[in-house]
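1. fold the stuff below for me.
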Amino acid sequence: MKKLIMITALLMCFVGSAQKKKPKKIVPPPPVKEVPPPPKIEELPFEDDEKKCFVFKAEEQKDSLTYVTETLLEYGWNNNLARMIITTYNYDSVKKNQADENGEILALTQNLQFINGTYKIEKDVFTFTPEKSEKFKTRLFKITYKSKTKKVDFLTDENNNKLQTGECLEPMVKMSM
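-> Prediction:
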């Protein structure tokens, strides 16, 4: 009997000390914050990438040599970044005419100068500010729109040179061995 009382007492201790585990609280996910729409970027009055490039070509004749300077202004491809590319080369007019008659190609040496900067459009004036302001000056261009539309026809610089719409330069890849 003693053993029976001890066994019941032990069973009572185990049953009394055993507790039910409380289920873990499930934490709800944090509330979803509403993301505001991105700020509206001011749309420029240009249709495609081709319209964002303007070209001016100047030729100067000295004796039999012809000196050519091409200015390419491209912008609008990333925020307010712009780039002006000035290409200069010269050739002998007589040799070029002979090469054209013979169906040959005249190889020209070109010098390219890349001027990176920023642009701003205010009151029909396009302002190009170079990054290296101590080396290059700020250039102003007057914007001329097509009649009855807000599409850009051409730009005019300080020297009354017309920069017509043109094609942008394609990226060049140089492979060396």
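2. could you use CA atoms for every contact and neighbour count after this?
-> OK.
3. which residues are contacting whatever helix or strand residue 82 lives in?
-> Residue 82 is part of strand 81-92, with elements assigned from DSSP states H and E. Residues from elsewhere that reach strand 81-92 (CA atoms under 8 Å, 6 or more residues apart in numbering): 64-76, 108-119, 128.
4. so which of those sit within helices?
-> Among the contacts of strand 81-92, no member falls in helices (DSSP state H).
5. after the helix ranked longest in the chain, next one along is what?
-> Longest helix of the chain, by residue count under DSSP H: helix 2-17. Following helix 2-17 in sequence order, the next helix or strand is strand 53-62 (DSSP H and E).
6. what is the orientation angle of that following strand with strand 81-92?
-> Orientation check (axes from the mean of the first three to the mean of the last three CA atoms, to 10 degrees): strand 53-62 against strand 81-92 gives 30 degrees.
7. this one next, for a side-by-side:
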Amino acid sequence: MSGKGAPELSVKNCGDLRVAVVAALWHERIMDGLVDGALRALHELGIDEPTLLRVPGSFELPVVAKVLAGRGYDAIVALGVVVRGGTPHFEYVCQGVTQGLTQVTVDTGVPIGFGVLTCDTEEQALDRAGIEGSTEDKGHEAVTAAVATAATLRTVSEPWRQGRGAGA
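-> Predicted structure coming up:
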């Protein structure tokens, strides 16, 4: 099980964060579970008006995340699923999405919750989608990770600005 060893994150006082969820459309049942888990997590954290955008597939997630990061969002959650097939397409898409989202978060400083399932089978993805019978809820986990990171960044950036002044 991939969820072994996951940290228990406690996130508080984050209801004022601007959070966007970007979700692919491929594999509708799996994606509906991921989106539901993400929205439930945001509600539990007191973030009741997130932005939700849908894109054709996982490969389109990085470009939308980059635009959102430039528009003042405190955290972004990227949700998608890529199921291995019989061609190298799986590797290309997984690598492109992972590198693209990593580049966006490093370049912008905006945390991105990585909720992109990269599975060998559809059954593995269903088991991680947060639907009835699933053992994991990766949409919920991606939100918690992104918001926890945004909250951490808030604690390190505000004292720095106050203590050193602008431009320091």
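8. quick TM-score on the pair, please.
-> Once superposed, chain against chain, the TM-score is 0.26 (TM-score structural alignment, normalised by the length of structure 2); 71 aligned residues with a CA RMSD of 4.7 Å.
9. what strand or helix carries residue 79 of structure 2?
-> strand 75-83.
10. following element in sequence after that strand, please.
-> helix 89-108.
11. list the helices and strands the next helix or strand after that next one packs on?
-> Next along the chain after helix 89-108 of structure 2, taking DSSP H and E as the criterion, comes strand 112-119. Helices and strands touching strand 112-119 of structure 2, by 3 or more CA pairs under 8 Å, 6 or more residues apart in numbering; DSSP states H and E, are strand 75-83, helix 89-108, helix 122-128, helix 138-164.
12. pick the most deeply packed of these.
-> strand 75-83 (a mean of 26; mean count of other CA atoms under 10 Å).
13. tell me the helices and strands packed up against that strand.
-> Right, strand 75-83 of structure 2 is packed against strand 19-24, helix 28-44, helix 61-69, helix 89-108, strand 112-119, helix 122-128, helix 138-164 by 3+ CA pairs under 8 Å, 6+ apart.
14. make CSV out of those and add distance to residue 82 of structure 2.
-> Below are those laid out as CSV (distance: least, CA to CA, whole Å):
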stretch, distance to residue 82 of structure 2
strand 19-24, 10
helix 28-44, 11
helix 61-69, 12
helix 89-108, 7
strand 112-119, 5
helix 122-128, 9
helix 138-164, 14
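15. count of neighbours near the nearest residue to residue 165 of structure 1 once chain neighbours are set aside?
-> Closest residue in space to residue 165 of structure 1, ignoring its immediate chain neighbours: residue 54 at 4.4 Å, by CA to CA, 6 or more residues apart in numbering. When neighbours are counted by other CA atoms under 10 Å, residue 54 of structure 1 registers 22.
16. now do residue 130 of structure 1
-> So residue 130 of structure 1, with other CA under 10 Å, has 21 neighbours.
17. wait, doesn't it sit right on residue 140?
-> No. The criterion here is CA atoms under 8 Å, and residue 130 of structure 1 misses it with residue 140 at 11.5 Å.
18. relative to residue 116 of structure 2, how far out is the closest residue to residue 39 of structure 2 other than its chain neighbours?
-> Nearest non-adjacent residue to residue 39 of structure 2, counting by CA to CA, 6+ apart: residue 140, 7.6 Å away. Residue 140 of structure 2 is 12 Å from residue 116 of structure 2, where distance means CA to CA, to the nearest Å.
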